[in-house]
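> got a structure for you, letters missing:
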């Protein structure tokens, strides 16, 4: 997994908002949060929480983008169902999660499988990863990330 102080990988990430972002390119702070699957309880709560704080993130100059392996059509349906305002990126080929190190072995009820690790990265204006939250606990996470953005 990418660590604090490292440069963000240079990637062209297309979002549901119709924009393409490069985490390594200079710009405002960028929050990339990786989540396992659209329309599941924890992932929905996380997306709703980031949406609720969207104005505060924008006022702090930061963009927030959610990333999962779901296809863009599923992202659009998910965003519409819950009124999400956070752009979502479809990592169908795994290039983004591989570059950030968020795709790995998981375990559920003793069964091992490959899946998306819930993790968040705060990237500064110069493309350097300033904070990493591995193994995110959803409750209070968006607020904690916002506090870190404001502290940059």
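Structure's in. What do you need? Computed from a prediction, not measured in an experiment: that's the story for all the values here.

> all contacts plus neighbour counts: C-alpha atoms, from now on.
Will do.

> okay, helices next: where are they in this protein?
41-52, 54-59, 72-82, 95-100, 141-151 (DSSP state H).

> now the third one against helix 41-52, angle please.
I take that to be helix 72-82. 70 degrees (axes from the mean of the first three to the mean of the last three C-alpha atoms, to 10 degrees).

> other SSEs contacting helix 72-82?
Applying 3 or more C-alpha pairs under 8 Å, 6 or more residues apart in numbering; DSSP states H and E, one finds that helix 72-82 contacts strand 88-90.

> ok, structure two:
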């Protein structure tokens, strides 16, 4: 079962005329190891965890991006670093899915300052693209 279906079921089990609010972390989580390589599958040891700006990802042109549409997750692996993050299109899908079931849905976005991108290093990226995608899914 995907996390979105689990969230929907939990919210529905609350019953009543409630307003539900979800939180979204706009920081990119960067995990680093000093030995071997990091992977979700092999229970790798993590030496450090940092919250970094989204623009750090666009500067890694040779890294492998992994998008899991069932779990609605995005990750990127580069040598001894593993990044997990929210992708704009996936955020819009999450908001639209929950909004269809819960029209009064509200969204709290954390670390919006880390959604910025460096225009020179990432000329193809839109400023605040992920925050704007959340806005598209909410009423005026």
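That came through, no problem. Note that the structure is a prediction, hence the values are computed from the model and not measured.

> post the TM-score for the overlay when you can.
The TM-score (TM-score structural alignment, normalised by the length of the second structure) is 0.31; 71 aligned residues with a C-alpha RMSD of 4.5 Å.

> follow-up on the earlier one: now the helices of the first structure as a markdown table including mean neighbour count and distance to residue 129 of the first structure?
Formatted as a markdown table, these follow (neighbours: other C-alpha atoms under 10 Å; distance: least, C-alpha to C-alpha, whole Å):
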| stretch | mean neighbour count | distance to residue 129 of the first structure |
| --- | --- | --- |
| helix 41-52 | 19 | 19 |
| helix 54-59 | 16 | 17 |
| helix 72-82 | 16 | 26 |
| helix 95-100 | 18 | 11 |
| helix 141-151 | 16 | 12 |
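
> ok, which of the ones you listed comes nearest residue 120 of the first structure?
helix 141-151 (8.4 Å; C-alpha to C-alpha).

> and the closest one, what does it pack against?
So helix 141-151 of the first structure, by 3+ C-alpha pairs under 8 Å, 6+ apart, packs with helix 41-52, helix 54-59.

> out of the ones you listed, flag the one nearest residue 80 of the first structure.
Between residue 80 of the first structure and those, the tightest spacing by C-alpha to C-alpha is seen for helix 41-52, at 11.7 Å.

> next secondary structure element downstream of the longest helix along the second structure?
Taking DSSP H as the criterion, the second structure has its longest helix at helix 88-101. Toward the C-terminus, helix 88-101 of the second structure is succeeded by strand 106-110 as the next helix or strand (DSSP states H and E).

> buried residues, that following strand. List them.
residue 106 (16 or more other C-alpha atoms under 10 Å).

> other SSEs contacting it?
strand 21-25.

> residue contacts, residue 49 of the first structure?
Neighbour list for residue 49 of the first structure: residue 142 [criterion: C-alpha atoms under 8 Å, 6 or more residues apart in numbering].

> 6 Å - rerun?
For residue 49 of the first structure, the contact set (C-alpha atoms under 6 Å, 6 or more residues apart in numbering) is empty.

> could you measure from it over to residue 42 of the first structure?
11 Å (C-alpha to C-alpha, to the nearest Å).
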